[in-house]
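test case, fold it:
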Amino acid sequence: MTALTEFQRLEAQGSWRETPDARLREVIVSVGDATLILSDPKSERPLSHWSLPAVTRLNAGKMPAIYAPGSQGADETVEIDDPLMIEAIERVQRAIAMHRAHPGRLRGVLTVIAAVLMLAGLVIWLPDAIIHHAARIAPPAQTRQIGEAVLTDIERSTGSICQRESGRAVLDWLAPKLAEDNAILQVVPGALNGALRLPGNLYVLGGDLLVGAAGPEAAAGHIVAAGLATDDLRVTRDALEHAGLGAVLRLMTLGDIPASAMEGYGEELLSRNLPRPQDDILLEQLAERGLGSEAYARTLDPTGASVPALIENDPARTAPTGKPLLTDPQWLALQQICAG
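Okay, the predicted model is just below:
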């Protein structure tokens, strides 16, 4: 033991009693690596080995010092009156005591660290978990409310949604054909460079895709693409992450979300690149709806250089000529939805 480095060759006389009824017998007491060795002084034959960590003094403060190889009830004892040997053994006792104290302190430190880490984990993880849970369990009415709150913030940048009645009727007719049965399509006068999907199956289209366009195919392609690029759960979760934990807790407990919760989120959405689905998936869905892809592709890149698959594999090139998506009066009404 390191506490006895200077005493490793220490020896002293002692009186050993092998059993409580035995006579005292003179022995040589020496300190080994981790043992107390009791030897016959004439033959130097070891008579007993005691584990130093287990050695116990039975008469603290008295002389000669009496030690046992274990607790008070041990059969063997040895009496030692050599101060240096006593000091050596006592130093071992102090070293053992300190060593035994460390694990407790270490456990305490580890417990505190674990508690801090758990608390930090809860602080970091719990708000996210609550927000994601709220997005999963939100009923359609709540997700629609969230989407409308986002749209209200978007209108700050794009202008108010267009409400001309004849154009509104065309959007309502198109919604189940291009998106979900319960989808709502809205048009804002400002440019969006495509279509945005908002919570509650709410889709927003920029007026730039209607004014001056040859037909509705490009706008229709953007609506289909927006529905494929993400889902309602994802856009709802993203919006609630912006709103923050306080607004989400209010939504879960009171059923509504503060009007200010989405402030700035519309501008943030407009600054992002719109997500796009994989070309093959989009082509398949456009073909199912009897729509072409080239008009959509040209709004992404007028040269077509970055979207060759959408142009070369346009479903309209191989599909038989069918009924157009909109009649001329419907298309005209949709183009004028923001007029007046």
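
switch to C-alpha atoms for all contacts and neighbour counts from now on
OK.

neighbours of residue 117, how many?
Neighbours of residue 117 under the rule other C-alpha atoms under 10 Å: 12.

now do the SS call for it.
helix (DSSP: H, G, I helix; E, B strand; the rest coil).

cool, residue 14 as well?
Under three-state DSSP, residue 14 comes out as strand.

is it true that it touches residue 77?
No: judged on C-alpha atoms under 8 Å, residue 14 makes no contact with residue 77 at a distance of 10.0 Å.

which residue packs closest to residue 193, ignoring adjacent ones?
In this structure, residue 193 finds its nearest non-sequential neighbour in residue 206, 6.7 Å apart by C-alpha to C-alpha, 6 or more residues apart in numbering.

likewise for residue 67?
Excluding its sequence neighbours, the residue lying closest to residue 67 (C-alpha to C-alpha, 6+ apart) is residue 57, at 4.4 Å.

and that neighbour, how far from residue 95?
Residue 57 sits 15 Å away from residue 95, going by C-alpha to C-alpha, to the nearest Å.

tell me which of the two has more neighbours.
residue 57 (23 against 17).

so who does that one touch?
65, 66, 67, 68 (C-alpha atoms under 8 Å, 6 or more residues apart in numbering).

most neighbours of all those, which one?
residue 67 (23 neighbours).

any idea which element the residue nearest the centre of the chain lies in?
In the chain, the centroid-proximal residue (C-alpha atoms, centre = their mean) is residue 125; its distance is 5.7 Å. Per DSSP states H and E, residue 125 falls inside helix 83-137.

now whichever helix or strand comes after that helix against helix 83-137, angle please.
Towards the C-terminus, the helix or strand next in line after helix 83-137, according to DSSP H and E, is helix 140-158. On the basis of axes from the mean of the first three to the mean of the last three C-alpha atoms, to 10 degrees, helix 140-158 is oriented at 90 degrees to helix 83-137.

let's see this one next, to set against the first:
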Amino acid sequence: MARRRKTALKKFERLESLALWRSEPDAHRREVTLSFGMSSLIITDHAERPLGHWSLATIERLNPGGSPALYAPDSEASETLEIEDNLMVEAIETVRKAIGRKRPKRGRLRLTIALSASVLIFAAVFLALPKTLRDQASRSLPSATRAEISQLIKEELWKTNGRPCSTAFSKNAISRLQERLFEPFSSNQITFVKFAGDDVWELPDGTFVVGSALVEDFDTPHVVAGFIAAAILEAERTPAIDAFVNSLRIFELIDLLTSGTVSGQAASRFALQMITAPSGLKVDDAFVDFAQEKELALSALIGAVTPLEGSSEVLNEAVNNNQAIATPIMSDGDWVALQAICEDRT
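Sure, this is the predicted structure:
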């Protein structure tokens, strides 16, 4: 049965009940404890460890009138809760109806943001903002916000390395690289900056920023293609938006989730983190498979770069056993133009 404490409804001090929680569509159901608070449903395990927070303003009923009641945190229904406790269901429905009846349509987003902010502040102060909330933030950011974040990071990178390099003659070469490495109709792009290191940085909007040394210091485009390929695989393992969200301080994260804004300080700190991170080519089985799929010349990477620890053996073995045929990425004229892309930068 539900226990009474302090809630959004005056008739209850607070409500707690058991429920069955499914963390994702394919996950098994798990018995959890629900706490009905001032602006949210708080989900905990039986050891009182937090598992999630649902804003009362956005909860959706998936089976109106059905039993047990089935709820989701939003219209995407990425998680679900099955609740049999009639008192808890009555409280949730009361709040849902009150919000739907009273709030103006134009103010819905504002109310949702305010309630979400309350949840996030509670989590930040009392629960140290669990990793699951950061993961949720990474998944929920719209493309427009990712583009704004990327632009801020770019501005910080440009302060250190200068504006992106571009010439009329190099555009075709960049297009050839993008066609070889990215999937058809991909929105990913490649841009070059004047930089002496062998770095490739992925930004939250899918842009890959490449240091010009990777084309200036080598005789074949297969070297720069190999480094970009490694960055693509690393982005699949740890997307740039995840790395950026994880770099945010608690209240910076709250600002991002509630208002969609990021401070210049946060962008500057992340850009510095990117620039100072250890560089090098990570060669593993996934890289070898990807390189062979894209018909890259693995042999071009031997001696041209200093791979990360453990990568040299994998690279040498792959070259010795590689039966795939590498194909030209671009014409000699395009390659010469790409090598000169940052020629006018000092």
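
which of the contacts of residue 57 of the first structure fall within strands?
65, 66, 67, 68 (DSSP state E).

residue contacts, the nearest residue to residue 233 of the second structure once chain neighbours are set aside?
Leaving aside its sequence neighbours, residue 233 of the second structure sits nearest to residue 287 (C-alpha to C-alpha, 6+ apart; 7.2 Å). By C-alpha under 8 Å, 6+ apart, the contact set of residue 287 of the second structure is 229, 230, 233.

mind checking which of the residues you listed land in helices?
229, 230, 233 (DSSP state H).

so what corresponds to the residue nearest to residue 193 of the first structure in the second structure?
Residue 206 of the first structure maps onto residue 211 in the second structure, with residues paired by TM-score structural alignment.

pull the number of nearby residues for its match.
Using other C-alpha under 10 Å, residue 211 of the second structure has 24 neighbouring residues.

just the helices in the stretch 151-300 of the second structure please.
171-181, 213-216, 221-237, 240-247, 250-259, 264-276, 285-293 (DSSP state H, counting those that start in this stretch).

for the third one, which outside residues touch it?
So that's helix 221-237 of the second structure. Here helix 221-237 of the second structure has contacts from 177, 181, 198-202, 208, 210, 214-215, 281-283, 286-287, 290-291, 296-298, 300-301, 304, 329-330, 335, using C-alpha under 8 Å, 6+ apart.

number of nearby residues for whatever residue of the first structure lines up with residue 294 of the second structure?
Matched to the first structure by TM-score structural alignment, residue 294 of the second structure sits across from residue 289. As a burial measure, residue 289 of the first structure scores 15 neighbours (other C-alpha under 10 Å).

for residue 140 of the second structure, same thing?
Each residue near residue 140 of the second structure was counted by other C-alpha under 10 Å, and the total is 10.

could you check how many residues crowd around the residue mapped onto residue 216 of the first structure from the second structure?
In the second structure, the residue paired with residue 216 of the first structure according to TM-score structural alignment is residue 221. Using other C-alpha under 10 Å, residue 221 of the second structure has 25 other residues around it.

kindly report the same for residue 257 of the second structure.
Using other C-alpha under 10 Å, residue 257 of the second structure is surrounded by 21 other residues.

what about the nearest residue to residue 268 of the second structure once chain neighbours are set aside, distance to residue 191 of the second structure?
In space, not counting the residues next to it along the chain, residue 268 of the second structure is nearest to residue 156; the distance is 5.6 Å by C-alpha to C-alpha, 6+ apart. Here the criterion is C-alpha to C-alpha. By it, residue 156 of the second structure lies 15 Å from residue 191 of the second structure.

neighbour count for those two, which is higher?
More crowded of residue 156 of the second structure and residue 191, by other C-alpha under 10 Å: residue 156, with 20 against 17.

residues touching the counterpart of that one in the first structure, list them.
In the first structure, residue 156 of the second structure lines up with residue 153, judged by TM-score structural alignment. Counting by C-alpha under 8 Å, 6+ apart, residue 153 of the first structure makes contact with 262, 263, 264, 265, 266, 267.

the second structure: which residue goes with the last one?
When you say that, I think you mean residue 267 of the first structure. Per TM-score structural alignment, residue 267 of the first structure is aligned with residue 272.

distance of its match relative to residue 158 of the second structure?
When residue 272 of the second structure is compared with residue 158 of the second structure (using C-alpha to C-alpha), they lie 12 Å apart.

swap in residue 196 of the second structure?
14 Å.

what's the burial count for residue 138 of the first structure?
18.

before we move on, what about residue 39 of the first structure?
A count of nearby residues for residue 39 of the first structure, using other C-alpha under 10 Å, gives 21.

so what's residue 199 of the second structure closest to, chain neighbours aside?
Leaving aside its chain neighbours, residue 199 of the second structure sits nearest to residue 211 (5.6 Å; criterion: C-alpha to C-alpha, 6+ apart).

oops, could you answer that again for residue 202 of the first structure instead?
residue 184 (5.0 Å).

count of neighbours near that neighbour?
Neighbours around residue 184 of the first structure, by other C-alpha under 10 Å: 20.

which residue in the second structure lines up with it?
Aligned partner of residue 184 of the first structure by TM-score structural alignment: residue 189.

am I right that residue 324 of the second structure is in a strand?
No: with three-state DSSP as the criterion, residue 324 of the second structure is located in coil rather than a strand.
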